[in-house]
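Participant: missing the sequence, but the structure's below:
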């Protein structure tokens, strides 16, 4: 039996849909994770980053979004800490999401003092211990933070999977 190959456009139309985001994970000099409070989402705490624009790589997205959201012009090299997969969330977000979390390194007190937020996107930033973040975040989102922090400390990478609604 011979294989019947579809033209690329027809084949792609049969595949699951996904969007992609990328972000940078920073800590302060005491190893406390840095996060931004979103002014537009149910889960308020997130890392500097956002959705990929057409033609961008995940790394380019992370660096661009970080600059837009914090004023930090990141000049480091790409080091992937983890990949995050979120399943289709129905009408709320009718596609899978794939995230790339890169190591942003350590922010000094002077760098933290120089952070400039876009008030349309974020109302504040904070650095807190993992125990403090756990009290502020949903269990699923905190689990992602803890896994990324662990990967950073161990020099490894991690794959994190979230179901719809986490």
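Facilitator: Nice, thanks for sending it over. Keep in mind that what you see is a predicted model, and the values were worked out from it rather than measured.

Participant: from here on, contacts and neighbour counts on C-alpha atoms
Facilitator: Fine.

Participant: count of neighbours near residue 54?
Facilitator: The number of residues packed near residue 54 is 7, by other CA atoms under 10 Å.

Participant: which of the three states applies to it?
Facilitator: coil (DSSP: H, G, I helix; E, B strand; the rest coil).

Participant: quick check: end-to-end length of stretch 103-111?
Facilitator: From its first residue to its last, stretch 103-111 covers 16 Å (CA to CA, to the nearest Å).

Participant: what's it in contact with?
Facilitator: 24-29, 31, 72, 74, 76, 78-81, 152 (CA atoms under 8 Å, 6 or more residues apart in numbering).

Participant: same thing but 7 Å
Facilitator: 24-29, 79-81 (CA atoms under 7 Å, 6 or more residues apart in numbering).

Participant: in that stretch, what's buried?
Facilitator: 103-107 (16 or more other CA atoms under 10 Å).

Participant: closest one of those to residue 66?
Facilitator: Nearest to residue 66, judged by CA to CA, of those is residue 104 at 9.5 Å.

Participant: what about versus this one:
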């Protein structure tokens, strides 16, 4: 540790850089996860409504905005954090990633049928049991799904720190 204090703007340049995302996790009334198929990601095809935080935006605001943009659904809360997600930077992306997975609740069949996808981002909605989801997801994505399901079941927030860019 240096005995010399740096001005805040210089000190900030020495710190780790990270991007942040927030999303909403939904299930149907039988607790089967609802996921969207991304048109832009073959590596992570099945996702939850969410995205990168805009400047000045808080995580919950991001999750609600992204859900509305991607599905047409308006979610009001209550706010319940299911998981914190962390990933190290890699060759594809030079920053660490910090994420927040919020509980969006249980959706009725009518609400799921009413989802309106943004075709620039997603082209399908699926509702499957966790066992069925395994066949459609890379191992790391499925491990995150299991952690979020366990967090919802137990009420204990999950910490998932295996979301690295180079894995």
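Facilitator: Great, that's in hand. Bear in mind that the values here come from a model prediction, so they are computed numbers and not experimental data.

Participant: centroid residue for the first structure?
Facilitator: The centre of the first structure sits closest to residue 23, judged by CA atoms, centre = their mean, with a distance of 4.1 Å.

Participant: any idea how far residue 165 of the first structure is from it?
Facilitator: 20 Å.

Participant: now do residue 119 of the first structure
Facilitator: Taking CA to CA, one finds residue 119 of the first structure at 26 Å from residue 165 of the first structure.

Participant: residues in the second structure aligned with stretch 103-118 of the first structure?
Facilitator: The alignment of stretch 103-118 of the first structure onto the second structure (TM-score structural alignment) covers residues 103-118.

Participant: check the separation of the first and last residues in the matching stretch.
Facilitator: OK, stretch 103-118 of the second structure end separation, CA to CA: 21 Å.

Participant: also stretch 67-85 of the first structure?
Facilitator: First-to-last residue span, stretch 67-85 of the first structure, CA to CA: 24 Å.

Participant: need the helices for the second structure, in chain order.
Facilitator: 8-13, 59-71, 109-113, 130-133, 139-154 (DSSP state H).

Participant: can you list these in JSON lines and add distance to residue 93 of the second structure?
Facilitator: As requested, these are exported to JSON lines (distance: least, CA to CA, whole Å):
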{"stretch": "helix 8-13", "distance to residue 93 of the second structure": "18"}
{"stretch": "helix 59-71", "distance to residue 93 of the second structure": "21"}
{"stretch": "helix 109-113", "distance to residue 93 of the second structure": "33"}
{"stretch": "helix 130-133", "distance to residue 93 of the second structure": "27"}
{"stretch": "helix 139-154", "distance to residue 93 of the second structure": "18"}
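
Participant: which parts of the first structure are strands?
Facilitator: 18-28, 34-38, 45-46, 49-51, 80-86, 96-107, 122-127, 158-162 (DSSP state E).

Participant: just put those in CSV and tack on distance to residue 59 of the first structure.
Facilitator: Compiled in CSV, these are given as follows (distance: least, CA to CA, whole Å):
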stretch, distance to residue 59 of the first structure
strand 18-28, 7
strand 34-38, 19
strand 45-46, 17
strand 49-51, 10
strand 80-86, 9
strand 96-107, 8
strand 122-127, 21
strand 158-162, 17
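
Participant: to residue 113 of the first structure, which of those lies closest?
Facilitator: Here strand 96-107 is closest among those (CA to CA), at 9.8 Å.

Participant: which residues are in contact with the residue nearest to the centre of the first structure?
Facilitator: 47-50, 62, 100-102.

Participant: and with 6 Å instead?
Facilitator: The contact partners of residue 23 of the first structure, taken as CA atoms under 6 Å, 6 or more residues apart in numbering, are 48-49, 62, 101.

Participant: so which of the residues you listed hold up in the second structure?
Facilitator: For those, the contacts that persist in the second structure are 48-49, 62, 101, with contact defined as both residues aligned by TM-score structural alignment, their matches' CA atoms under 6 Å.

Participant: and the furthest pair within those residues?
Facilitator: 48 and 101, at 9.8 Å, using CA to CA across those.

Participant: okay, now the closest residue to residue 64 of the second structure other than its chain neighbours: neighbour count?
Facilitator: Excluding its sequence neighbours, the residue lying closest to residue 64 of the second structure (CA to CA, 6 or more residues apart in numbering) is residue 75, at 6.0 Å. Here the number of neighbours of residue 75 of the second structure (other CA under 10 Å) works out to 15.

Participant: equivalent analysis for the one 10 residues further on, please.
Facilitator: Applying the criterion other CA under 10 Å, we find 21 residues in the vicinity of residue 85 of the second structure.

Participant: lovely, talk soon.
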